[in-house]
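**Q** Mind looking at a prediction? Sequence and model below.
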Amino acid sequence: MKLLVAEDQSMLRDALCQLLLMEEDVDQVYQAGNGQEAIELLQAQTIDVAILDVEMPGKTGLDVLEWIRANKDMKVIIVTTFKRTGYFKRALAAHVDAYVLKDRSASELMQTIHAVLAGQREYSPELVEEAAFASNPLSQREQDVLSLAAKGLSNQDISEKLFLSNGTIRNYMTSIFNKLSASNRTDAVRIARENSWL
């Protein structure tokens, strides 16, 4: 079988590729250091399974997954260190074949590869549990405020749009920052989007 490993940390990528090449049914392992390289390789080569890291420069593993679903018929495994519910839900929406954490051995990864080639799906139990129980800590009004802030509106603009005082909007923003452990508006918007709360 032919595999693609897309991972921006070169030492980790090299080690994983060496381990995979030691498996008797692996014929070739292509390497990509970022999402754009992965897409270029996928356009040029016939690959059975793409193993993608989530966070890479330029295009992420999730961007590559979505590109594959629109252009190719192949299996995709996301391997990540991040237990972020938003990432997991986005991968599920794109029909990822497996979504597993990086703390597994090469032999466990080979089992996952064989499982997806046999038509099975595999998701790390921790992620499934987190996705099932992750509830939005923001009230409806806080979501309204944050979604307007995400569009670049100032507190004054938001207060006029929602017919609330400037002080009330400030209080909502403080509450949002506290609930999301965010340091500023941009951070709060990013966290809320990653968790599909916005």
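**A** In hand now; what should we look at? Numbers count the residues shown, from 1 in each chain.

**Q** CA atoms for contacts and neighbours, from now on please.
**A** Fine.

**Q** gap between the nearest residue in space to residue 9 that is not next to it in sequence and residue 96?
**A** Nearest non-adjacent residue to residue 9, counting by CA to CA, 6 or more residues apart in numbering: residue 33, 7.3 Å away. Shown here: residue 33 relative to residue 96, a distance of 20 Å by CA to CA, to the nearest Å.

**Q** Could you do residue 42 as well?
**A** 16 Å.

**Q** go on, residue 43?
**A** From residue 43 to residue 96 the distance is 19 Å (CA to CA).

**Q** Name the next helix or strand downstream of the helix or strand hosting residue 63, please.
**A** Secondary structure assigned from DSSP states H and E places residue 63 in helix 61-71. Remark: after helix 61-71, the chain's next helix or strand is strand 75-80, criterion DSSP H and E.

**Q** for comparison:
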Amino acid sequence: MIRVLIADDEEMIRTALAALLRLEPDIEIVAECADGEQAVAEATRLTPDVCLFDVEMPGLDGIDAAERLRRTVPTRVVAVTRHARPGVLRRALAAGVQGFMPKSRRAQDVAEVIRRVAAGQRYVDPEIAADALSDERSPLTDRELAVLRAGAHGETTVRIAASLHLSPGTVRNHVSSILGKLHLDTRQQAVLEARRRGWI
């Protein structure tokens, strides 16, 4: 049996997908979680073979949850998303996600990807992969993206600096560089643009 943990903040989608996957003879759903924090805690406790994470969850999203688990739990991750932007795919792969697919796929397709990933293979939806090859890469450095991610919910410069172990002045310099590269006026605009492009 392939032991699977599902995390999705939309209860109807989560419970429906879990019910459909339970019909598969070789898949056992060991937990259903409503957010990334709960998913990490349950995955740490249960060590499932595969975690099926929604990318867009409040707080700790599916990709950040996968990144956290990569360092602590021997599990593999399939990420599903409603907005399959190429930048999100690149971020997911960098976080160690082994499978990536849109939510529009059938439950049978999800089950097949779970089997492939559990067997040690990788899977990226072909349409998303094609889009990623033609999409413009982020002009921001990894540190600049980290600053945007740390301030994505309106955190102050001082809090961003503390979370990244930087000085407030360094954070302000990064924000200034970000705004110049993106030709924007505010950090909030930069966060929205980075999210739209799938960079954070």
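**A** That came through, no problem. Since we're looking at a predicted model, the values are computed, not measured.

**Q** Please identify which of residue 43 and residue 96 of structure 1 sits among more neighbours.
**A** A count of neighbours by other CA atoms under 10 Å puts residue 96 above the other of residue 43 of structure 1 and residue 96, at 23 against 13.

**Q** Alignment lookup: that one to structure 2.
**A** In structure 2, residue 96 of structure 1 lines up with residue 97, judged by TM-score structural alignment.

**Q** ok, its match - contacts?
**A** Neighbouring residues of residue 97 of structure 2 by CA atoms under 8 Å, 6 or more residues apart in numbering: 63, 66, 76, 77, 78, 79.

**Q** Could you measure from it over to residue 36 of structure 2?
**A** Following CA to CA, the distance that separates residue 97 of structure 2 from residue 36 of structure 2 is 14 Å.

**Q** Next: residue 99 of structure 2.
**A** 17 Å.

**Q** Then residue 172 of structure 2?
**A** 29 Å.

**Q** Name the residue in the two with the higher neighbour count.
**A** Between residue 172 of structure 2 and residue 36, residue 36 has the larger neighbour count (other CA under 10 Å), namely 27 against 16.

**Q** Helix, strand, or coil at the spatially closest residue to the more buried one that is not a sequence neighbour?
**A** Excluding its sequence neighbours, the residue lying closest to residue 36 of structure 2 (CA to CA, 6+ apart) is residue 60, at 4.8 Å. Here residue 60 of structure 2 is recorded as coil under DSSP: H, G, I helix; E, B strand; the rest coil.

**Q** and the spatially most central residue of structure 1, what is it in contact with?
**A** Structure 1 has residue 87 as the residue nearest its centroid, 3.2 Å off, counting by CA atoms, centre = their mean. If a contact means CA under 8 Å, 6+ apart, then residue 87 of structure 1 has 54, 62, 194, 195 as its contacts.

**Q** For the alignment partner in structure 2 of it, identify the helix or strand it belongs to.
**A** Aligned counterpart of residue 87 of structure 1 in structure 2: residue 88 (TM-score structural alignment). Secondary structure from DSSP H and E places residue 88 of structure 2 in helix 86-94.
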